[in-house]
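Peer 1: what shape does this take:
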Amino acid sequence: MGTPFSFDDGTAICLYVINRAPLVEINDEALALHHLSGMGLDPWNPRRMTALRERIHPFGVTLCNNGALSLLTQETQLGWHVPRFISAELAVAQWAREQMGGTEESRNLAEEVEMYLRAWRPHADLIRHPRQRGISGHEHQFDFLQNDELIDVITPHHNATGGLMRKLVDVLNAGDESAPKVRVIVDDRTDPARAGIEMQIIASLAKAMPLSKLLDRVHSGSA
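Peer 2: Below is the predicted model:
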């Protein structure tokens, strides 16, 4: 069942209604948690599973060990419980937003950087939200693909860096013939020192680039 709601990156929130006579089950078949994995978060960590269970408990929804959100109800009560289930999914999205250090801010930053990337390499193809499969089998989403380079954009926040590093480890060790090229652009305009620390961590796995450097290249017209 499709819904008019989505995660911050536009991925639709879907649910399934399954006959479990004499009850019916509303279930998302772990789509939400797999989506969080694709964002670079690790929702399977026991501590995070506990945090997510606390977020969805007020809506009467259970987080199963396989990662699925589930709610059992009478068929006659579906009209009441489907909105509650969707509210639980939105609570998961809110939790992810907090873990990433503020997704609204991150989304606005990505939109800003997209403009600079197009100006920096005006003749290069730029694809939004490409996906790359990791060694775990999960597909991870990046902000952009420009030419053959995956690009992520983050704010200088330890949660954002932690999620990114888990994603990079999974993707870069997928065992393909050649590991993908990855560039991470870090917004260093408000806290250069913090950004520098995060970039040192990121540089162990990918090319780390301060946003100020991208702006310099755009203004100078250098590739």
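
Peer 1: every contact and neighbour count from this point should use C-alpha atoms.
Peer 2: Noted.

Peer 1: could you pull out the helices for the chain?
Peer 2: In order along the chain, the chain carries the following helices (DSSP state H): 31-38, 46-56, 78-99, 103-120, 158-172, 192-202, 211-220.

Peer 1: just the ones you listed: most buried one?
Peer 2: Using mean count of other CA atoms under 10 Å, the stretch among these with the greatest mean number of neighbours is helix 31-38 (a mean of 21).

Peer 1: next one: that helix to chain centre, how far?
Peer 2: Between the centre of helix 31-38 and the centre of its chain there are 8 Å (CA atoms, centre = their mean, to the nearest Å).

Peer 1: which secondary structure elements does it contact?
Peer 2: The contact analysis (3 or more CA pairs under 8 Å, 6 or more residues apart in numbering; DSSP states H and E) places helix 31-38 against helix 78-99, strand 139-141.

Peer 1: output these in TSV; the columns should cover distance to Ser70.
Peer 2: Supplementary listing: these in TSV, determined by distance: least, CA to CA, whole Å:
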stretch	distance to Ser70
helix 78-99	8
strand 139-141	23
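
Peer 1: right, so of the helices of the chain, which gets closest to Ile18?
Peer 2: With CA to CA as the measure, helix 78-99 is the member of these nearest Ile18 (11.4 Å).

Peer 1: can you give the distance of that closest one from its chain's centre?
Peer 2: Here the centre of mass of C-alpha atoms in helix 78-99, compared against the chain's by CA atoms, centre = their mean, lies 16 Å away.

Peer 1: quick one more, to check against the first:
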Amino acid sequence: MICSKISELIGFECHPLSDDGSVAMIDTPFAFADGDGVPVYVEKLANQVRFFDDGNVILHFRGRGVTLDDHRHTRFLRNLAEPNGVQLNAMGELEIWAKADEAPAAFARYMSTLLAVCAWEVDQTGASTDTSLFLDEVTMCLRAWKPHASIGEGADYVGVSGQVYKMDLQLDGRAVLAIGTHPATVSTAAKKLLDISAATENAELDVLVVIDDRQDAELAKREGLVLDSVSSVLMMTRLERNANTPRLQ
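Peer 2: Reported below is the predicted structural model:
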């Protein structure tokens, strides 16, 4: 019967990595743009289960020439992962923990993150993946526009789901998020902002989203409409004019 062959049919296999079987690697049919398989590992500790990538997502992007040396460079991974409850830990691993009876839901959230990363990579084909450069540009323009404002690293906010999200910057206490126009980024930003705004303690939170419209102004305008109901939206070209800064090429 087909059920006895389903693992072979759809490309899912599990390979134990420890003698006691508490750590395993799961083969899946999903792959990055260059054909590398997405990394899926599972570990069981007492009544907890962890799905993780063993740092291989960062290794994949480094192998493709992407600089990932600090939290600014890895922010795109956090932005894609956090709305799904997945964290980028201090070891550079994408991971999610769950009780054993909640493992199916945790696995689904982990896979959603990896597929979002794959989609993001495809969207970035032919474009710069150094997202920290855009954040640097936003910071520079904000300082030129508001020279007396207090500008610092973004704070953490807890959504109604209990998930913790980190913003990119703080501008006189106002949260700032800097994003591009690719669908995966806009979708995760919208999910993040909706979750945060639904929490009572964030009722007075004012968020400014800066969208990079310099490559495709019409697309940026359309995506801005998606976020307009949960934040203030400012196009990068407008921010550059506010800062009286020549357009950066």
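
Peer 1: who touches Arg189 of structure 1 in this structure?
Peer 2: Taking CA atoms under 8 Å, 6 or more residues apart in numbering as the definition of contact, the neighbours of Arg189 of structure 1 are 211-212.

Peer 1: so what corresponds to it in structure 2?
Peer 2: Using TM-score structural alignment, the partner of Arg189 of structure 1 in structure 2 is Arg214.

Peer 1: list the buried ones in stretch 201-211 of structure 1?
Peer 2: For stretch 201-211 of structure 1, the buried set under the neighbour-count rule, 16 or more other CA atoms under 10 Å, comprises 202, 206, 208-211.

Peer 1: which members of these are the farthest-apart pair?
Peer 2: The widest separation within the buried residues of stretch 201-211 of structure 1, taken as CA to CA, falls between Ala206 and Leu211 and amounts to 15.2 Å.

Peer 1: can you redo the buried residues of stretch 201-211 of structure 1 as CSV with distance to Ile13 of structure 1?
Peer 2: Shown next, in CSV, are the buried residues of stretch 201-211 of structure 1 (distance: CA to CA, whole Å):
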residue, distance to Ile13 of structure 1
Ile202, 31
Ala206, 31
Ala208, 32
Met209, 33
Pro210, 33
Leu211, 32
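
Peer 1: ok, those residues vs Gly134 of structure 1, which is closest?
Peer 2: For the buried residues of stretch 201-211 of structure 1, the closest approach to Gly134 of structure 1 (CA to CA) belongs to Ala206, at 15.1 Å.

Peer 1: so what corresponds to that closest one in structure 2?
Peer 2: Taking TM-score structural alignment as the alignment basis, one finds that Ala206 of structure 1 is matched in structure 2 by Ser231.

Peer 1: mean per-residue distance, stretch 106-120 of structure 1 to structure 2?
Peer 2: Superposing on structure 2 places stretch 106-120 of structure 1 at an average distance of 1.2 Å from its equivalents, by mean CA distance after the TM-score superposition for structure 1.

Peer 1: can you name the residues that contact Leu77 of structure 2?
Peer 2: Under the contact definition (CA under 8 Å, 6+ apart), the residues listed for Leu77 of structure 2 are 88, 117.

Peer 1: what range in structure 1 does the helix or strand where it lies sit on?
Peer 2: Using DSSP states H and E, the element containing Leu77 of structure 2 is helix 75-81. Following TM-score structural alignment, helix 75-81 of structure 2 has no partner segment in structure 1.

Peer 1: now do that helix: distance to the chain's middle.
Peer 2: Here the centre of helix 75-81 of structure 2 is set off from its chain's centre by 2 Å, with CA atoms, centre = their mean.

Peer 1: stretch 183-198 of structure 2 now?
Peer 2: For stretch 183-198 of structure 2, the separation from the chain centroid amounts to 10 Å (computed by CA atoms, centre = their mean).

Peer 1: tell me, that stretch lands on which residues of structure 1?
Peer 2: Against structure 1, stretch 183-198 of structure 2 falls on residues 158-173 (TM-score structural alignment).

Peer 1: which of the buried residues of stretch 201-211 of structure 1 lies closest to Leu78 of structure 1?
Peer 2: Within those, proximity to Leu78 of structure 1 (CA to CA) peaks at Ile202, which comes in at 46.2 Å.

Peer 1: for the nearest residue to Leu177 of structure 2 once chain neighbours are set aside, what are its contacts?
Peer 2: The shortest distance from Leu177 of structure 2 to any residue other than its chain neighbours is 4.7 Å, reached at Val209 (CA to CA, 6 or more residues apart in numbering). The contact partners of Val209 of structure 2, taken as CA under 8 Å, 6+ apart, are 176-179, 231-234.

Peer 1: between those residues, which is closest to Gly37 of structure 2?
Peer 2: Minimum distance to Gly37 of structure 2 across the contacts of Val209 of structure 2 is 27.1 Å, recorded for Ile179 (CA to CA).

Peer 1: wait, that closest one touches Asp213, no?
Peer 2: No - when contacts are counted by CA atoms under 8 Å, Ile179 of structure 2 is not listed as touching Asp213 (9.7 Å).

Peer 1: list the contacts for Met167 of structure 2?
Peer 2: So, once contact is read as CA under 8 Å, 6+ apart, Met167 of structure 2 ends up touching 153-157, 175-177.

Peer 1: go on, Ser232 of structure 2?
Peer 2: 206-209.

Peer 1: distance check, it against Asp206 of structure 2.
Peer 2: Per CA to CA, to the nearest Å, Ser232 of structure 2 is found 8 Å from Asp206 of structure 2.

Peer 1: how about the nearest residue to Gln124 of structure 2, chain neighbours excluded?
Peer 2: Leaving out its chain neighbours, Gln124 of structure 2 is closest to His182 (CA to CA, 6+ apart), at 7.8 Å.

Peer 1: give me the neighbour count for the one you found.
Peer 2: With neighbours defined by other CA atoms under 10 Å, the count for His182 of structure 2 comes to 17.

Peer 1: so what touches the match of stretch 183-198 of structure 2?
Peer 2: When contacts are taken as CA under 8 Å, 6+ apart, the neighbours of stretch 158-173 of structure 1 outside the stretch itself are 37-42, 99-101, 132-136, 140, 154, 179-180, 198, 202, 205-206.

Peer 1: kind regards, and thank you for your time.
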